[in-house]
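>>> how would this look folded up:
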Amino acid sequence: MFRILFYLVVVFLLGLGFAWLAERPGDLVVTFAGYRYEVSLMVAAVAIVAIVAAVMILWWLIRSIWTSPYAVARYFRVRRRDRGYQALSTGMIAAGAGDGGLARRMSQQAAKLISSDQEPLIHLLDAQAALLDGDRQAARDKFTAMLDDPEMRLLGLRGLYLEAERMGEREVARHYAERAVEDAPQLDWAVNATLDGKTAEGDWDGALALLGSRKPSGKDARESVTDRRAVLLTAKALEVLDADPQAARTAAMEAHKLRPDFVPAAVTAARALFRQNELRKGSKVLETVWKKEPHPEIAEAYIHARPGDSTQDRLARAKKLQSLKRNNVESALIVGRAALDAGEFKLARESCEAAARLGPRESVYLLMADIEEAETGDQGRVRQWLAKALRAPRDPAWVADGYVADRWAPISPVTGKLDAFEWRMPMERLAQVVEGDEDFSPAPAIAAPEGAEEAREPDETAPDPVVIEAEPVEAEKPKDAKPEEKAADTQARSQKPAPQAKPVPVNGLKTDPSSKDEPVKPPLPDDPGVDPDDKNGSTQSPFRLF
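The predicted structure is shown next:
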């Protein structure tokens, strides 16, 4: 754009100059070699401009001829480079699509057209092609060769880390991750792998130092770092709680400030404060978390803050927790347990019934069974509550990767992942009934109502249901019949076959007419599976390719 404007300005100035000369006539006289040349001023100006233009054109021709070999070589070099980058791009796309053959061909073509020293991506394409071809050793050699190149060092470490993870070499993978963290602390995969290794060894200080070296940019990344730091501080506090309560208190209180609703941090901080005889401050921490998230561990720590308290003191503290969070299952349960320990069965029963209305679950009915056994000793009612507990939903627990634990832990025992445990209801286990392996254990007895003599137990020896056949109804003989007539009638009835009657279904079971002794039980419905003759595909797959 500026060049065009410059040319326009030059042309304008030339036109303006020629117009100025045309308005001012004059002559130009030149004497050369005894000759005298006289021309007008306009002609002289045109001649001078023509000579300058000719000189410039001549110089351009000479320069073009002189530099033509270099220009031709540069043209072919640029064309070769463009073809190489096109092959490299096609190979990377083929590697991403999983086409190993095309990726290998494009890698070889790109290596011929472009120098690998000038373009390091050729090494990556070669390694990806080797992985797609199944040549793992060649790929590892390529990644190892990348370690010598400063630009490809992190890429090589990443490739070697993934290969070590694939082969199950956790120590080797961790070694490569630690080397990557030294060069680039911002790499998430390297930090996470190194962090998992340190937490598996219990090196909480090293894990905290590694996490502190990170500088997250986004809001989600900052929250993730904060949550993991709170978990590490809690784990450190739990480890030194018995040996150094002061250090445990410092770490747990910092974790509580980072995550105010994190139950393990609050419980650990409160226990450390209780050991230092700071009962009021520790109780305040637990009360604050209880208002946000009622948890049985908080209640347990709060009630047993002083080991020497009586059962009435513990009941009073349980009532105080209930006043902070009313209409809550945990509040009702903790009061029920404390009342049971104190011998106040009426209050315990009322609290347990309130918990059953708010959220019926296993612990509610188990507590009711304990109350029933302690107060009345009625084993029938106890078994009734136990039977309800078996069918009730399970209580929430600490769950990580399908593993249910009684206590919180900083890492998962299955995968070793940090901050994997969460407080939720475990997955219900569905019982599978296998044909021929039914459970014939007796059902629990049901308590008899008032006025009944005793509870009825299920009869294990009861015979199988039988078919009741209809008997023909004979006319009743008069009472004054003679003995001879009675004897003849009896003999006729014994010789005359009884008419066949349709079997009557008993207990909902259909019977076979050909059999009079035993009924035929309906077979269990089998899995219908897929009809091989059904060509319309009545059972469709839940997955779709497109």
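
>>> alpha carbons only for contacts and neighbour counts from here, please
Noted.

>>> Now do stretch 237-247: distance to the chain's middle.
Relative to its parent chain, stretch 237-247 has a centroid offset of 32 Å by CA atoms, centre = their mean, to the nearest Å.

>>> Ends of that stretch, what's the gap?
End-to-end distance for stretch 237-247: 7 Å, by CA to CA, to the nearest Å.

>>> Name the residues of it that are buried.
Within stretch 237-247, the residues that qualify as buried are Ala237, Leu238, Val240, Leu241, Pro245, Gln246, counting by 16 or more other CA atoms under 10 Å.

>>> Kindly confirm my reading that the last one is in a helix.
Yes: counting by DSSP: H, G, I helix; E, B strand; the rest coil, Gln246 is found in a helix.

>>> Please tell me how far it sits from Trp204.
From Gln246 over to Trp204 (counting by CA to CA), the distance is 17 Å.

>>> Quick one: the strands in the stretch 351-500 of the chain, in order.
397-400, 403-405, 422-424 (DSSP state E, counting those that start in this stretch).

>>> State the helix or strand in which the closest residue to Leu131 other than its chain neighbours lies.
Spatially, and ignoring its direct neighbours in sequence, Leu131 is nearest to Ala139 (6.0 Å; CA to CA, 6 or more residues apart in numbering). Element membership for Ala139, per DSSP states H and E: helix 136-146.

>>> helices or strands next to that helix in the packing?
When contacts are defined as 3 or more CA pairs under 8 Å, 6 or more residues apart in numbering; DSSP states H and E, helix 136-146 packs onto helix 121-133, helix 153-166.

>>> which parts of the longest one are buried?
Of the residues in helix 153-166, those with enough neighbours to count as buried (16+ other CA under 10 Å) are Arg153, Leu154, Leu155, Gly156, Leu157, Arg158, Gly159, Leu160, Tyr161, Glu163, Ala164.

>>> hmm, back to that, mind picking the two most distant members of the buried residues of stretch 237-247?
Leu238 and Gln246 (11.7 Å; CA to CA).

>>> pretty sure Trp262 contacts His256?
No, residue 262 isn't Trp; it's Phe. Yes: assessed by CA atoms under 8 Å, Phe262 is found in contact with His256 at 6.8 Å.

>>> Adding distance to Lys112, write the helices and strands packed on helix 136-146 out as TSV.
Formatted as TSV, the helices and strands packed on helix 136-146 follow (distance: least, CA to CA, whole Å):
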stretch	distance to Lys112
helix 121-133	10
helix 153-166	23
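
>>> Here is the second sequence; please produce its structure so I can put it next to the first one:
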Amino acid sequence: MIRILFFILLVLALALGFAWLADRPGELSLTWQGQLIEMSLMRAASILISLIALVLITIWLVRAIWLSPQTVTRYFRARKRDRGYQALSTGLIAAGAGDAALARKMVSRTRSLIRVDQEPLIHLLEAQTALIEGRHDDARRKFEQMADDPETRELGLRGLYLEAKRLGAHEAARQFAERAAEKAPHLAWATLATLDDRSQAGRWDEALRLLDQSRSANVLDKKDANRKKAVLLTARAMSNLEADPKSARDDALAALKLEERLVPAALIAAKALFREDNLRKGASTLEKVWKLEPHPEIAGLYVRARGGDSALDRLKRAKRLETLRGNNAVSLATVAEAALDARELDLARQKAEAAARLAPTESIFMLLADIEEADTGDEGRIRHWMAQALRSPRDPAWTADGVISPSWLPVSPVSGRLDAFEWKAPPTQLSATTEEDRPDADAAIRSLPPVATAIPAAAAEPPEPAEAEAPAAPAEAETPIELPERKEETARPESKEPVGDEEPSPFFGRRPDDPGVRASAAGDGDKTNFRLF
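Now for the predicted structure:
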């Protein structure tokens, strides 16, 4: 474009010059070697310009003839290079598609057309061809050559990193990732791999420094970077909680500013504040997270924030959590547990049954069994709730890569991945696996009679005439012939149908509050009656 503009300006200047000379005519006289040459000024200017153009054309022709061998050589070299790049492109596509034969053919053709020191992608083509052919040792050697070249250092380090991960050499993979992260912090794979390795080793300060570098290089999304930094701050706070509670408190609060739903950060911050006797701020921190993410560990720490509180005080704090997040299974279960400790059994039963209707899990039914044991002590009702617990889904737990941990951990013990633990139900269900098999909380609650009417059946019904006459027949019991007849009479009541106003047995073959009558001789009826009372 600049050349075209320059040419147009030159032509315009010549045109203006000739127009200027045409408007000002004149004669030019030249005496040379006794000869007088006279011509007009316009003619003289035209001859001068023509001579200059002739000289330039002559120089160009001479130069073209003189440099023609080099021009021809350059032309054939460029054509050869174009063919080589075409072969290289075809080889890379074939290697990516898994065509080992075509890739190997393109490797040899590319090497014959392009010098290796001029095009480093030839090493990549050779390495990829060796990988799809299963020659991993040759591929590693090629990646090592690429790692030594500044132009292909990152590419070679990534290849070595992937090979080390494939072989399970985690230490070598860590070193390759750290080299790549130091040379190029903008590489996401190197940053994340190094971050996981430093986190797995517990080097939280180095991990935070690397994360800050990656944030400045815009490697990670802002939301993901904030989440990872919050997890790292929480992990450092966890490690410093015993030795330096103040530092742990600051790190945990900083983590909550980045991720307000991070339950472990809230727990550590509250524990550190409680150790400083700052109960108000610690409770406020737990309440903020509780409103967003109700969690049993938050409830447990909040209710037992002060060691000297009575059971009624703990119940009041549990009710406070319920007001902050009502109609929630965790809130109701927390109030039920606190009410059980405070011996307010009616309230405990009410809240536990409401929690079972919202989330029928194993712990809720076990809590109902504990309430039943403390309230009535009825073995039948207790077994009923424990049977429901066996069929219920398991409670959520801290789970990562199929591993269940009793407490939150910043790194997965299986894969070493940062922020891998989630609060969810374990993947392996040992109880109910389908929706049809899971218990119905309403049906389980309705199947039991009210606690006020749960009177033992043997105490409410008068004894049968056969049992009343049992003491008068001891002599008949000694007769061996009549012994089978008494066995049949004893076994007959187990199979008879309910008559009159008798209610059918809701579960376990008898009423929930009826321990049953042992099948014994008629002469033992008095002992049975004394034991019922």
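
>>> sorry, back to before: nearest to Gln379 of structure 1, of the helices and strands packed on helix 136-146 of structure 1?
helix 153-166 (56.8 Å).

>>> ok, average deviation of that closest one from structure 2?
Compared with structure 2 after fitting, helix 153-166 of structure 1 deviates on average by 1.2 Å (mean CA distance after the TM-score superposition for structure 1).

>>> That helix - contacts with which helices or strands?
Looks like helix 153-166 of structure 1 contacts helix 136-146, helix 170-183 (3+ CA pairs under 8 Å, 6+ apart).

>>> packing partners for the last one?
For helix 170-183 of structure 1, the helices and strands in contact under the criterion 3+ CA pairs under 8 Å, 6+ apart are helix 153-166, helix 188-201.

>>> In it, which of the residues would be classed as buried?
Val172, Ala173, Arg174, His175, Tyr176, Ala177, Glu178, Arg179, Ala180, Val181.

>>> so how far is that helix from its chain's centroid?
So, by CA atoms, centre = their mean, the centroid of helix 170-183 of structure 1 is 24 Å from its chain's centroid.

>>> Now do stretch 136-154 of structure 1: everything it contacts.
Residues outside stretch 136-154 of structure 1 that contact it (CA atoms under 8 Å, 6 or more residues apart in numbering) are 120, 123-124, 126-128, 130-131, 155-157, 159-160, 163, 180, 183.

>>> Number of residues surrounding Asp99 of structure 1?
Residues contacting Asp99 of structure 1 under the criterion other CA atoms under 10 Å number 16.

>>> Which of the helices or strands spans Ile37 of structure 2?
Using DSSP H and E, Ile37 of structure 2 maps to strand 35-40.

>>> would you list the helices and strands packed on helix 153-166 of structure 1 in TSV and tack on distance to Ala193 of structure 1?
Shown next, in TSV, are these (distance: least, CA to CA, whole Å):
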stretch	distance to Ala193 of structure 1
helix 136-146	19
helix 170-183	6
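
>>> Can you tell me which of those helices is nearest to Ala103 of structure 1?
helix 136-146 (13.7 Å).

>>> quick one: that closest one to structure 2 mean distance?
Mean for helix 136-146 of structure 1 is 1.1 Å (mean CA distance after the TM-score superposition for structure 1).

>>> Also stretch 45-64 of structure 1?
Averaged out, stretch 45-64 of structure 1 is 2.6 Å away (mean CA distance after the TM-score superposition for structure 1).

>>> Show the contacting residues for Met241 of structure 2.
One thing to correct before we go on: residue 241 of structure 2 is Leu, not Met. Ser247, Ala248, Arg249, Ile268, Ala272.

>>> By neighbour count, which of these wins?
Ala248 (27 neighbours).

>>> who's in contact with that residue?
Neighbouring residues of Ala248 of structure 2 by CA under 8 Å, 6+ apart: Arg236, Ala237, Met238, Ser239, Asn240, Leu241, Ile268, Ala269, Ala272.

>>> what about it, distance to Asp277 of structure 2?
Applying CA to CA to Ala248 of structure 2 and Asp277 of structure 2 gives a distance of 15 Å.

>>> Could you do Ser331 of structure 2 as well?
On the measure of CA to CA, Ser331 of structure 2 and Asp277 of structure 2 end up 26 Å apart.

>>> cool, Arg349 of structure 2 as well?
Note on Arg349 of structure 2: its distance to Asp277 of structure 2, by CA to CA, is 34 Å.

>>> Comparing these two, which residue is more hemmed in?
Taking neighbours as other CA under 10 Å, Arg349 of structure 2 and Asp277 compare with Arg349 leading, 23 against 12.

>>> Tell me which helix or strand the closest residue to Ala354 of structure 1 other than its chain neighbours sits in.
Leaving aside its sequence neighbours, Ala354 of structure 1 sits nearest to Ala332 (CA to CA, 6+ apart; 6.6 Å). Ala332 of structure 1 is part of helix 329-342, with elements assigned from DSSP H and E.

>>> That helix: average distance to aligned residues in structure 2?
Looks like 0.7 Å for helix 329-342 of structure 1 (mean CA distance after the TM-score superposition for structure 1).

>>> Give the other helices and strands that that helix contacts.
helix 296-303, helix 311-324, helix 345-358, helix 362-375.

>>> can you put those helices in a markdown table and add distance to Ser213 of structure 1?
Shown next, in a markdown table, are those (distance: least, CA to CA, whole Å):
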| stretch | distance to Ser213 of structure 1 |
| --- | --- |
| helix 296-303 | 33 |
| helix 311-324 | 40 |
| helix 345-358 | 47 |
| helix 362-375 | 45 |
